[in-house]
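**Q** sequence plus the predicted model coming up.
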Amino acid sequence: MPEQTITLAGRGSRLGAVLIDSVILIPILIGIAMVTGFWDYFITRAANGIPLSLNENLIAFLVGQSLFLLLNGIFLANHGQTIGKRIMKVKIVDMDGKQVGFLKLYSLRYLAFSFISQIPVAGGLLSIINVLFIFGKPRRCLHDLLTGTQVVVHG
């Protein structure tokens, strides 16, 4: 049986996948916030310089993560892809090109970095550093290094 060649996904494909995922997720989250009244509440507080409480941030975080899993959980578990990655024909694999277990994939690659990004200043800085790692030779973000994954061309 011939050995399968692994081709790393390009930076443009990865960016495209993230943008597609965001274009799908953000309007739905805004819609949920508007229907529940959270949008007006948030805008009013922001206009008056009042930050959300820890509990309010936690609820918003959990709603966002739940929606992310609702939209992408099956694709991640079965194919190592989000909707955006599927459209861009790339997928997440381990360093041997094999599928990564869902719990490891979600908890380390998505949940941990999403949670850390919520920390004022430090979270934003880490998010920038995470993304800048893609400009290194192996084209792997910090979350790829932590998880032991790479994003490759698929199909």
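**A** Okay, I see it. Numbers count the residues shown, from 1 in each chain.
**Q** from here on, contacts and neighbour counts on C-alpha atoms
**A** Will do.
**Q** where do the strands sit along this structure?
**A** 90-94, 149-153 (DSSP state E).
**Q** looking at those strands, which is closest to residue 129?
**A** Proximity to residue 129, assessed across those by C-alpha to C-alpha, is greatest for strand 149-153 (17.1 Å).
**Q** if I look at the residue nearest in space to the middle of the chain, how far off is residue 42?
**A** Geometric centre of the chain, nearest residue: residue 110, 5.1 Å, by C-alpha atoms, centre = their mean. Separation of residue 110 from residue 42 (C-alpha to C-alpha, to the nearest Å) stands at 25 Å.
**Q** just residue 31 next, same as before
**A** Between residue 31 and residue 42 the distance, using C-alpha to C-alpha, works out to 13 Å.
**Q** higher neighbour count, these two?
**A** residue 42 (16 against 13; other C-alpha atoms under 10 Å).
**Q** gap between the closest residue to residue 29 other than its chain neighbours and residue 28?
**A** Closest residue in space to residue 29, ignoring its immediate chain neighbours: residue 64 at 6.9 Å, by C-alpha to C-alpha, 6 or more residues apart in numbering. Taking C-alpha to C-alpha as the criterion, residue 64 is separated from residue 28 by 10 Å.
**Q** pasting the second one now:
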Amino acid sequence: METNPYAAPGAVVDDAYVYNGAELEVLKASRWQRLGAAIIDGLAVGICVMPLSFYVLQGWASRNPALTQSHAAMPNFVSGPVAAVSGVIVLGLIIINCVLLHRNGQTIGKRALSIKVVRKDGSRVPLTRFIFLRFLPVELFRFIPFVGGIIGLVDTLMIFGSERRCMHDLIADTIVIED
């Protein structure tokens, strides 16, 4: 018996489970879980960036005569290679978070606290939606003096609303649920 090489595959594939609205409401992550995940993510980035930041500050302080005359000179305790390794680690952290977001809708902090980001209908969020709708709009506004601080504060405080969704969740049409 010959098989047709141009025939459609015959594998049986189950559809991905999609939550209904009531299930998602029950599964929503608590404000404390979201805060904890944000703290873990912030600490991870902060620790990785710290040597690189000190290196940049050392260079700036050594080239600013007003600072070196009025204050004790900043000690040079972070070398160029250490700063370079710090930069590579930060890049690695970004890549790890992007892979986790793409696969599971989680960052390192969200994974640690067993929560994840899904679309409002319960489906998976594509990485492009994370970057261009959930992250970039709010982050770009934060660079605007005065207005950026207000938008960042409003984005954060919206978690205390009845829907427990931040501004970036509303823009990207996402919610954070327990995994």
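**A** Arrived safely, thanks for sending. These numbers were taken from a predicted model, which means no experiment stands behind them.
**Q** and the strands of the first structure as JSON lines, adding distance to residue 104 of the first structure?
**A** Converted to JSON lines, those look like this (distance: least, C-alpha to C-alpha, whole Å):
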{"stretch": "strand 90-94", "distance to residue 104 of the first structure": "11"}
{"stretch": "strand 149-153", "distance to residue 104 of the first structure": "10"}
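**Q** of those strands, which is nearest residue 35 of the first structure?
**A** Comparing those under C-alpha to C-alpha, the one sitting nearest is strand 90-94, at 33.8 Å.
**Q** after superposition, how close is the closest one to the second structure?
**A** Averaged over the aligned pairs, strand 90-94 of the first structure sits 0.4 Å from the second structure after superposition, using mean C-alpha distance after the TM-score superposition for the first structure.
**Q** against the second structure, where does that strand fall?
**A** Residues 115-119 of the second structure are the counterpart of strand 90-94 of the first structure, counting by TM-score structural alignment.
**Q** looking at residue 64 and residue 28 of the first structure, which one has more neighbours?
**A** The neighbour comparison of residue 64 of the first structure against residue 28 (other C-alpha under 10 Å) goes to residue 64, with 18 against 14.
**Q** any idea of the angle the longest helix along the second structure forms with strand 115-119?
**A** Ranked by residue count, the top helix of the second structure under DSSP state H comes out as helix 31-63. Orientation note: helix 31-63 of the second structure sits at an angle of 100 degrees relative to strand 115-119 (axes from the mean of the first three to the mean of the last three C-alpha atoms, to 10 degrees).
**Q** elements contacting helix 31-63 of the second structure?
**A** Counting by 3 or more C-alpha pairs under 8 Å, 6 or more residues apart in numbering; DSSP states H and E, the packing neighbours recorded for helix 31-63 of the second structure are helix 65-70, helix 80-104, helix 108-112.
**Q** quick one, which of those helices is packed in tightest?
**A** Each of these was scored by mean neighbour count; the highest is helix 108-112, a mean of 20, by mean count of other C-alpha atoms under 10 Å.
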